[in-house]
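**Q** What follows is a protein structure lacking sequence information:
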């Protein structure tokens, strides 16, 4: 009995040491990536800093196992505390050499029911690298708000999609909001970098012929568009939530985070302020399946199966065909669920949707 007790204690001790070693190695990997993304001096300095930090972590664990004394971890422990202090001091900025398409964040003011937006993007994209820069001031009457649509743009397989939300007005205009990384000139998106304070958050408001067309036609992404059924008051509140987010970013910039503060999770948090009780779901992280989540909570056009909604909202080919159409927004919506053959919103909806 005593032998078994000593053996159990010994096994537990080894397992605990293995677990602690794994945590240290993982923290060393995190620190190496943090240094890689934030050290100044170019790729050489980043590589040297990351390798030295990783070597310190792994070497400390090796000495611990060889010598049997946890004191071998002391230098790494001190270094990791200093690393956390340095990390906490990395702050987002408003002033960098931003890429043209995220050079400005939208801002807005409200007078009665009329919202006036500054820095609405309306670029003319000929390719991803060839475009005409155009920022506009636009006004919208929220009393004339009629529809809300969600676009999912797939750029890296079925799991991940970029989420955009588009508001349609009675005068036929559409305005799309998109929460994106605010990349600097010469930068490109990195999902890993999004975990390491590598990008600030940008809130873009844009004409659909800019922000949807650039993804389908210039960048070769695949897009699905869905009409989201919301009471008029909820539509208005969601629009205003975007303005609140814009005001917050104007007052204090924020870092984009691939997991906790991305294009889908931020939209969900805004929507949950308007419709309490929306369930948390893994599809808020696996954003490519957000459409199925919206279907399951009853937010999409009723009377159709999910497959019918997805097929009917597959607008990639229509967007490419409508590339030069001045009425791009209605062209991509023709016969889409919730819209008629002219791309105008249908008011009378079926009462129930098959749950398939």
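**A** Ah, there it is. A quick note: this is a predicted structure, and the numbers were derived from the prediction, not measured. Numbering: from 1, shown residues only.
**Q** use CA for all of it now, contacts and neighbours both
**A** OK.
**Q** And the residue nearest to the spatial centre of the chain, how far from residue 297?
**A** With distances taken as Cα atoms, centre = their mean, residue 263 lies nearest the centre of the chain, 2.3 Å away. To residue 297, residue 263 is 20 Å away according to Cα to Cα, to the nearest Å.
**Q** What is the longest helix along the chain packed up against?
**A** Across the chain, the longest stretch assigned as helix under DSSP state H is helix 2-38. Other elements packing on helix 2-38 under the criterion 3 or more Cα pairs under 8 Å, 6 or more residues apart in numbering; DSSP states H and E are helix 42-67.
**Q** before we go on, here's another structure to hold up against the first:
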């Protein structure tokens, strides 16, 4: 038996294992019913794969190999792929309160009318007042943008948000998030298998940032971005464009290709088309360093200085009900002018 033949058998075995694992997870996250029923379906799916591996093992041992296993596996794979292609994203589900409404925008010159801006009052993750608002903004008064990273599961993974500031002191935060159904919880692995739809949320900072620092106990960092007025406008309108696309055509969230960090990267490429792909787009906890390396943060500081000064968690926890949350969290952040803090 030649070495080439053995290598080919090993590659085929790896392919079968990979397809079997992918199919198993797809069935686990997409099949309805209790856990035992999903385990039963996964077991039935795995049998042709195991038979195929046994046939490959028999070939490697120069023994007789049955053809029924590989044939059954190919047939099962074709059926699985046809089923997978038929899974469609939908807006017609019973959504969790914080993602129940979709952003609607109307842009006329510099004037922007937004409906369904979220402004919840969060006392805890489960205790909150539901409040969706309509707001008007003047893009000629758009003066700043801040990148926020919120950490909840170690240094490598963070949720990415962008907050826009206006001359009147108002701020609006955009975030691409999973659109959870009521009672559903996030799963990074499930995000690879069409488990969740996606939604663009526009929210007040006291809602979408404060719930992370004060209600969920996440660790949040804020960095001032150095963007020209025309660039600020392009990124702001880019979020509105993406929100309109998602509203028109439901889309699945994907942990790798369509998440809170990749949308920032996509919009940044509108400003600089040559921005390179980077592992930090997947390991979003390091995304701030990627932005720093491309010269978009406040100059004259080491990244470690910006990170230390931009850690807003402590200031947020000390803020009181009567404080201006947005001003409190920006105290000492490089690039933030004194006029913003008055």
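**A** Great, that's in hand. Treat the numbers as computed from the prediction; the structure is a model and nothing was measured.
**Q** Any idea what the TM-score comes out to?
**A** The TM-score (TM-score structural alignment, normalised by the length of the second structure) is 0.95; 337 aligned residues with a Cα RMSD of 1.5 Å.
**Q** ok, back up a step: residue contacts, the residue nearest to the centre of the first structure?
**A** Neighbouring residues of residue 263 of the first structure by Cα atoms under 8 Å, 6 or more residues apart in numbering: 162-164, 178-180.
**Q** So which bits of the longest helix of the first structure are buried?
**A** Residues of helix 2-38 of the first structure classed as buried by neighbour count (16 or more other Cα atoms under 10 Å): 17, 21, 24-25, 28-37.
**Q** from the residues you listed, which is closest to residue 219 of the first structure?
**A** residue 37 (25.6 Å; Cα to Cα).
**Q** Tell me which residue of the second structure lines up with that closest one.
**A** The equivalent of residue 37 of the first structure in the second structure is residue 29 (alignment by TM-score structural alignment).
**Q** OK, contacts around that match?
**A** Counting by Cα under 8 Å, 6+ apart, residue 29 of the second structure has contacts 190, 193, 195.
**Q** Compare the residues you listed with the first structure and list the overlap.
**A** Contacts conserved in the first structure for the contacts of residue 29 of the second structure, using both residues aligned by TM-score structural alignment, their matches' Cα atoms under 8 Å: 190, 193, 195.
**Q** With secondary structure added, can I get the residues you listed in TSV?
**A** Below are those laid out as TSV (DSSP: H, G, I helix; E, B strand; the rest coil):
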residue	secondary structure
190	helix
193	coil
195	coil
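**Q** Could you report the distance from the match of residue 37 of the first structure to residue 78 of the second structure?
**A** For residue 29 of the second structure, the distance to residue 78 of the second structure - Cα to Cα - is 19 Å.
**Q** residues near residue 250 of the first structure, how many?
**A** By other Cα atoms under 10 Å, 15 other residues sit near residue 250 of the first structure.
**Q** Aligned to it, what sits in the second structure?
**A** By TM-score structural alignment, residue 250 of the first structure lines up with residue 247 in the second structure.
**Q** Let me see the contact set for the residue nearest to its match when sequence neighbours are not counted.
**A** In space, residue 247 of the second structure comes closest to residue 102 once its chain neighbours are excluded; the distance is 6.8 Å by Cα to Cα, 6 or more residues apart in numbering. The contact partners of residue 102 of the second structure, by Cα under 8 Å, 6+ apart, come to 116, 199-201, 243, 247.
**Q** Now render these as TSV, adding secondary structure and distance to residue 95 of the second structure.
**A** TSV is the format used below for the contacts of residue 102 of the second structure (DSSP: H, G, I helix; E, B strand; the rest coil; distance: Cα to Cα, whole Å):
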residue	secondary structure	distance to residue 95 of the second structure
116	strand	15
199	strand	11
200	strand	14
201	strand	14
243	helix	17
247	helix	14
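**Q** Residue 312 of the second structure: which of those is nearest?
**A** residue 201 (21.4 Å).
**Q** what does that closest one align to in the first structure?
**A** Aligned partner of residue 201 of the second structure by TM-score structural alignment: residue 204.
**Q** what number of residues lie near that match?
**A** 26.
**Q** which residues of the stretch 101-250 of the first structure fall in helices?
**A** Applying DSSP state H, counting those that start in this stretch to the stretch 101-250 of the first structure gives helices spanning 208-211, 213, 232-251.
**Q** Pull up the gap between the aligned partner of residue 286 of the second structure in the first structure and residue 254 of the first structure, please.
**A** Mapped onto the first structure by TM-score structural alignment, residue 286 of the second structure lines up with residue 289. According to Cα to Cα, residue 289 of the first structure and residue 254 of the first structure sit 26 Å apart.
**Q** One more: residue 89 of the first structure?
**A** For residue 89 of the first structure relative to residue 254 of the first structure (Cα to Cα), the value is 14 Å.
**Q** neighbour count winner among these two?
**A** Neighbour totals were compared for residue 89 of the first structure and residue 254, and residue 254 leads with 19 against 8 (other Cα under 10 Å).
**Q** Now do the same contact list for that one.
**A** 92-93, 200-201.
**Q** Would you check which pair of those residues lies furthest apart?
**A** So, the contacts of residue 254 of the first structure by Cα to Cα: farthest apart are 93 and 201, at 9.9 Å.
**Q** Comparing these two, which residue is more hemmed in?
**A** residue 201 (24 against 13).
**Q** Does that one touch residue 182 like I think?
**A** Yes. Using Cα atoms under 8 Å, residue 201 of the first structure is in contact with residue 182, at 5.4 Å.
**Q** related to what we said a few turns ago, is it possible to export the contacts of residue 102 of the second structure to a markdown table including distance to residue 216 of the second structure?
**A** Converted to a markdown table, these look like this (distance: Cα to Cα, whole Å):
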| residue | distance to residue 216 of the second structure |
| --- | --- |
| 116 | 23 |
| 199 | 20 |
| 200 | 20 |
| 201 | 18 |
| 243 | 26 |
| 247 | 28 |
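**Q** for those, which one is nearest residue 311 of the second structure?
**A** Taking those together and measuring to residue 311 of the second structure by Cα to Cα, the closest member is residue 201, at 23.0 Å.
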